[in-house]
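# Here you go, sequence then predicted model.
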Amino acid sequence: MQSILVLTDFSDAAFKAAQYAAMLSKVCKSKRLILFHAYQTIPVVVNEPVVAAGRESLHEESLQSMEIWQESVRQFTDPSTSISFFVNDIDLAEGTNALCKEASIDLVVMGITGKSNLEKILIGSNAVRLIADIQYPLLIVPKNTPDRMPAKVVLTTDLKEVKEKISSSSIFKFLDAIQAKLLVVNVARKDKDVSHLRTEIMDLHSLLDRYTPEIHYINHPDTIEAIDEFAQHHQAGIVITFHEQQNRPAALFHKSVSKKLAWHSRLPLLVIPL
């Protein structure tokens, strides 16, 4: 992971994510850490000078905050890692995708907090919306995440199209970089015959056996609760899940596992887009 992008709204939760990203950059020997703040001004009256003045003021304030952030984050990174920043008047998802493409970003990192219902709505909704719209791996870091690299990571699988999902994703780059113990978990809502899943299970082993994973099959009525409990019980540091991109109208009404995990997980969540 040579290039990591950190999204910030200058909150405490965002700074925690930046610290975590800096720690990752050290372990992965990343060459670049980029900070990005996207704001979007909505003019009330077209061609009014006050609108332009307000936009310029907001941009200048954002630049000043970014300069402070850049110096604060620098103390957590390796001296060989360059730190730069971008500030733009643009939609967050649109700006993130554009910058990722332009800068060849390997991983996007953002913070999330569940301290209060209001914070969860304001900050958490950004994370959930990005899951639907972003086209690059997204690591969502809760505010209370420990300042240490994970010794174990949990990969969730529904045992559907395993080969297509895993082989076409960037998960190998991440697993190779962090060198953590891999735990794979499949959650079924009731006991069922899995003989028809033999091909999927064989694909799972053929793709991941080089990491000597532990593979677990769990029966539980609530998939999200089961994954969270499993990760906590095994003292995992990151949960990895996949998210299938959909058209915008469908995404608004679709409650995917990845979105639900973003709301409820107490651990960093890595979302791999498909």
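Thanks, I have the structure now.
# contacts and neighbour counts: CA atoms only from here.
Noted.
# ok, which stretches of the stretch 1-150 of the chain are helices?
Here the stretch 1-150 of the chain has its helices, by DSSP state H, counting those that start in this stretch, at 12-28, 49-74, 92-103, 117-119, 125-133.
# all helices for the stretch 151-274 of the chain, in order.
Going by DSSP H, counting those that start in this stretch, the stretch 151-274 of the chain shows helices at 162-167, 171-178, 198-208, 223-233, 248-253, 257-264.
# how much space between the spatially most central residue of the chain and Ala151?
Note on the chain: the residue nearest the mean C-alpha position is Leu139, at 2.0 Å, using CA atoms, centre = their mean. Distance, Leu139 to Ala151, using CA to CA, to the nearest Å: 17 Å.
# same deal with Lys120?
28 Å.
# what's the answer for Leu159, then?
Counting by CA to CA, the gap from Leu159 to Ala151 is 25 Å.
# dropping in the other structure now:
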Amino acid sequence: MKKILLLTDFSEAAHKALQYARSFFSDTVADFHLLCAYPVEPDGFYSPKHVAETVHAAFVSQLRDVVKELHQQTNVDWHTFRSSAKPGKLIDIVREALDEEAYDLVVIGGKKDGTNELFGNSATQLIRQLNINVLVVPVDTDSKPIRSVVLAVDFANLKSCKLLCPVKEIVSLKGATLTLLTIDTPQKKSIRVEQEVRIRQFLAPIEPTVAHLQSPDARKGIDDYLAGHPVDLLITIPKHKGLADILTGNSVTRSLAYMPPVPMLTLYDDGSSDKPRLIEDLSNLDYAL
């Protein structure tokens, strides 16, 4: 069973994310936990305790109505829904939830709720600070079958193929096509043949298509590809999370997550490395990522 932590503030973006998540896991046993993090502002007339209790009751009531409606709408018996509301900052509340329970994925609606790309928004903050996979759903996304999946990462620096387990699972379950998108930028490290083979062996029996583009920077290359090809899901592995990377604009995933052009899944990299596999025959490998 998949355990999905779905963040909501009752906005249109949150509603779209909920509908998309239900469609995404329509063929999977899943437990959806709707979590609402809300601020409590002081009131000059009522006591802080009264304000806190009143606000909490209001959010809990809204969540119960949403869950009740979901139970009435669903026509499958392998989806369960529950909810909770807690006061505080979103990142703190989500961390508490992840400490209390193991989840497979955090889902958030993508909307421009930050000052600008440099300062980021809720989605960029979660991706940068959480040790879990995050799915960002654009507010204009329509729920539809996943037919085309694009994996855009720096394959030369991929230390652990185990990070690609969710990719294999999604592509296999959805019967989708998989494209390995690699962007050649100035001074980019070239991928070695052993790494190419290792990635393909891990993804087998899936046979991905390779898209090889040249561009002055990775973000422009990805945008150019998305502009010319139908893509249902973009998958990335964030690498540049430090403050210096943010200030210098090196974090490609951050810029994409701020206003994602398509639904985007970011895979958490814990920095581990798997052992290279022995290859006996390289004679038929004349392709490159």
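Yes, it's here. As the structure is a computational prediction, the values presented were derived from the model and not from experiment.
# Including mean neighbour count and distance to Pro79 of structure 1, could the helices of the stretch 151-274 of structure 1 go into TSV?
TSV is the format used below for the helices of the stretch 151-274 of structure 1 (neighbours: other CA atoms under 10 Å; distance: least, CA to CA, whole Å):
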stretch	mean neighbour count	distance to Pro79 of structure 1
helix 162-167	16	34
helix 171-178	15	19
helix 198-208	15	34
helix 223-233	17	34
helix 248-253	11	41
helix 257-264	19	32
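# that older thread, neighbour count for Leu159 and Ala151 of structure 1, which is higher?
Neighbours were tallied for Leu159 of structure 1 and for Ala151 using other CA atoms under 10 Å; the higher tally belongs to Leu159 (19 against 14).
# What's the local residue count around Val153 of structure 1?
25.
# Show me what it lines up with in structure 2.
Counting by TM-score structural alignment, Val153 of structure 1 corresponds to Val149 in structure 2.
# How about Ile227 of structure 1?
Under TM-score structural alignment, Ile227 of structure 1 pairs with Ile222 in structure 2.
# Arg95 of structure 2 reaches Gln129, doesn't it?
No. The criterion here is CA atoms under 8 Å, and Arg95 of structure 2 misses it with Gln129 at 9.2 Å.
# the more surrounded of the two?
Arg95 (15 against 11).
# For that one, which non-adjacent residue is closest in space?
Spatially, and ignoring its direct neighbours in sequence, Arg95 of structure 2 is nearest to Leu130 (7.4 Å; CA to CA, 6 or more residues apart in numbering).
# Same check on Glu161 of structure 1?
Glu200 (6.9 Å).
# Please pull up the equivalent of the one you found in structure 2.
Looks like Glu200 of structure 1 aligns to Gln195 there (TM-score structural alignment).
# what about stretch 48-56 of structure 2, distance to the chain center?
Stretch 48-56 of structure 2 has its C-alpha centroid displaced from the chain centroid by 33 Å (CA atoms, centre = their mean, to the nearest Å).
# What does the residue nearest to Arg95 of structure 2 correspond to in structure 1?
Aligned counterpart of Leu130 of structure 2 in structure 1: Ile134 (TM-score structural alignment).
# What about its match, how many residues nearby?
Residues lying near Ile134 of structure 1 (other CA under 10 Å) number 23.
# which residues touch Lys239 of structure 2?
Ser251, Asp269 (CA atoms under 8 Å, 6 or more residues apart in numbering).
# where's it relative to Arg254 of structure 2, distance?
Taken as CA to CA, the span from Lys239 of structure 2 to Arg254 of structure 2 is 10 Å.
# what does Lys16 of structure 2 give?
21 Å.
# For Leu7 of structure 2, see how far away the match of Ile227 of structure 1 is.
Ile222 of structure 2 is 27 Å from Leu7 of structure 2, by CA to CA.
# How about Tyr103 of structure 2?
13 Å.
# who's more crowded, the two?
Per other CA under 10 Å, whichever of Tyr103 of structure 2 and Leu7 has more neighbours is Leu7, with 22 against 18.
# Export the helices of the stretch 1-150 of structure 1 to a markdown table and append columns for distance to Ser170 of structure 1.
Shown next, in a markdown table, are those (distance: least, CA to CA, whole Å):
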| stretch | distance to Ser170 of structure 1 |
| --- | --- |
| helix 12-28 | 15 |
| helix 49-74 | 26 |
| helix 92-103 | 14 |
| helix 117-119 | 31 |
| helix 125-133 | 16 |
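# out of those, nearest to Glu214 of structure 1?
Comparing the helices of the stretch 1-150 of structure 1 by their distance to Glu214 of structure 1 (CA to CA), the top pick is helix 12-28, with 23.5 Å.
# what comes up buried for the closest one?
Neighbour-count burial for helix 12-28 of structure 1, counted by 16 or more other CA atoms under 10 Å, picks out 13-28.
# what angle separates that helix from helix 49-74?
40 degrees (axes from the mean of the first three to the mean of the last three CA atoms, to 10 degrees).
# Need the residues that contact helix 12-28 of structure 1.
By CA under 8 Å, 6+ apart, helix 12-28 of structure 1 touches 1-2, 4, 6-8, 31, 33, 73, 76-78, 81, 109-113, 140-143, 145, 147-149, 177-178.
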